[in-house]
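Visitor: Task: produce atomic coordinates for the following.
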Amino acid sequence: MKSLFYFLVLVPFALIAQPRFSVSVSDSLVLEANTFWGADSFGNLYYTKDNVFYKKSGDKTFSFYALSLGAVSSVDLLNPLKITLFYKDFNRAVVLDNQLSEIQRIDFNTNQTYRMVAHCTTSYERNLWVFNVDLQRLELYNYAQDKALVSTQPIADKVKEQLSNYNFCWLLTDKRLIQYNIYGSPVSEFPLENASKLHRFKDSILFVQDGNLFYFDAKFRDLVAISLEKTNFKDFSITNDKLYLYQNNQLTIYNLTFQP
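Guide: Now for the predicted structure:
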């Protein structure tokens, strides 16, 4: 009988490395929104206002609203052809196409799929990463088959945020950041407190800590501070080498050049 061992790499909180980014303002525009969720690689902007989800594409604006579901809790733009909206208050998710037409609505309250979900993000094909509150575990949920394909061991910490790509999923707790592979096995973790607003960047992560923006390298070996003239912002997003900061109906776009 073969045994399969997974090694969990514990990464100590590294010292802040020397700056490896050059930042310059590219553009600035007015955007009336309650929440700015981000931009895709084509420069399309995504935001919510009065519980309506919008996509601004040049002179065109698309919209989606499900007023019966209340406020949008999170938006995942990993795949602009399959955008995941999560409505935590009603325990439901909606998958939209690139024109914000509804592809799939997932109701986690139904008998077959019932699970109380705290976080929901995109994975590959018809799969979502969901954090099951009742079982305190992360699950790779297939909404076509209506079942969890993969689940992690229970997590004792309080999970604050969740972020994923096609290969990994990260959970940010009040004490640490844990990285899981597609099989639900933990592959790395490191202590991290007072962090928020996780975003994907070059196979790694940007986040906010104490009002400042930080970057972890691809292997989480060091922590890099990103120096910005504008330090006050409500929402931020990163796409390719464009950094978007949103505050008081003003969206400022920066060119972010990474020097490995």
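
Visitor: drop to CA atoms for contacts and neighbour counts, all remaining ones
Guide: Fine.

Visitor: give me the number of residues near Asp134?
Guide: Residues lying near Asp134 (other Cα atoms under 10 Å) number 11.

Visitor: one more to put side by side:
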Amino acid sequence: MRKTAASKLFLFIACLLCCTWSYGQALIPIDSTSINTPVSASIDRLNHIYIADKKGNLNQYRNTSLIQTFSPQQMGNITLVEAWNPLKIFVFYADFQEYVFLDRFLSASQRFPAPELSRYSGMMTMSYDNNLWIVDYINFGLRKYNINFGDYTINTPFDLILDPDKYEITFIREYQNLVFISDKNSGILVFDNLGNYLKKIPAKGVNHFSFKGDDLYYISDSTLIKVNIYSDKKSFLPLPGKALFAFLYDENKLALISESALTSYLIKEK
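Guide: You can find the predicted model right below:
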């Protein structure tokens, strides 16, 4: 029995070492800049990084250089930023129950009231067809709202997916015709673009995630964890310190956002 247990432990450690992403690689700091306490972040397809701070500002960076800032007249905590399309950046305010579309100059033409869409939207993001995915806490489900028709087209209840008494939705994003929702208490839920539930990625405690290629990645215990969204294969990269957000960009660069700094690193072969 002892030998079997030891063998299982050895195989587990060997497997972990084989799939460790950081093997033979090192993080080389490139540059860093001070920032205010970040509450949300995103990256666009041009690799600009967007950081929303506690003062209600949304700052756009290229590497660690500040390019421009969105400072609305009505300040408030930004719950979610989706900037993948740099010509139409989506900003959601849960406290105000409002959302905003920004252009590439970070200018907003209008703020739209979310209560018209749902009695209470806990989390919201833009879909690839320029409509809205909504996590509705009152109806307890994932809903899709068609902006042009002014009506819901998809409604997927969470009753059989989440514990209604124990859940904490932290982020939502559509990627490669899939919708990903992180619940801190159970993992990352995956739906198709028709709202059908597909699977759950076992990753508890996730506040934010992003994508590169076919990989989803998130921070856990000062480690960047990558998960292939189709095969579920995982890899790991230990981080040099505590970070709130992480973004992989270009071919071999990593941006880490902490409470007080945005730092870019080169991922280099040893």
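
Visitor: Go ahead and flag the most central residue of the first structure.
Guide: Of all residues in the first structure, the one closest to the mean position by Cα atoms, centre = their mean is Leu163, 3.9 Å from it.

Visitor: show me what contacts that residue?
Guide: 121, 169-171, 198-200 (Cα atoms under 8 Å, 6 or more residues apart in numbering).

Visitor: if we go to the second structure, which of those residues are intact?
Guide: Shared with the second structure under both residues aligned by TM-score structural alignment, their matches' Cα atoms under 8 Å, the contacts from the contacts of Leu163 of the first structure are 121, 169-171.

Visitor: what about the alignment partner in the second structure of Ile106 of the first structure, distance to Ser264 of the second structure?
Guide: Matched by TM-score structural alignment, Ile106 of the first structure corresponds to Phe112 in the second structure. Distance of Phe112 of the second structure to Ser264 of the second structure, computed by Cα to Cα, to the nearest Å: 35 Å.

Visitor: okay, these two: which has more neighbours?
Guide: Ser264 (24 against 13).

Visitor: Provide the secondary structure category for the more buried one.
Guide: strand (DSSP: H, G, I helix; E, B strand; the rest coil).

Visitor: hang on, it packs against Leu254?
Guide: Yes. In this structure, Ser264 of the second structure is within contact of Leu254 by Cα atoms under 8 Å, at 5.7 Å.

Visitor: CSV for the kept ones among the contacts of Leu163 of the first structure, including neighbour count and distance to Phe236 of the first structure?
Guide: Shown next, in CSV, are those (neighbours: other Cα atoms under 10 Å; distance: Cα to Cα, whole Å):
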residue, neighbour count, distance to Phe236 of the first structure
Thr121, 25, 18
Cys169, 23, 20
Trp170, 22, 18
Leu171, 24, 19
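
Visitor: Which of these fall within strands?
Guide: 121, 169-171 (DSSP state E).

Visitor: Asp50 of the first structure: what's it in contact with?
Guide: Asn34 are the contacts of Asp50 of the first structure under Cα under 8 Å, 6+ apart.

Visitor: Can you tell me the closest non-neighbouring residue to the aligned partner of Asn167 of the first structure in the second structure?
Guide: When the second structure is aligned by TM-score structural alignment, Asn167 of the first structure is paired with Asn177. Take Asn177 of the second structure and drop its neighbours on the chain: the residue closest to it by Cα to Cα, 6 or more residues apart in numbering is Asn193, 5.3 Å away.
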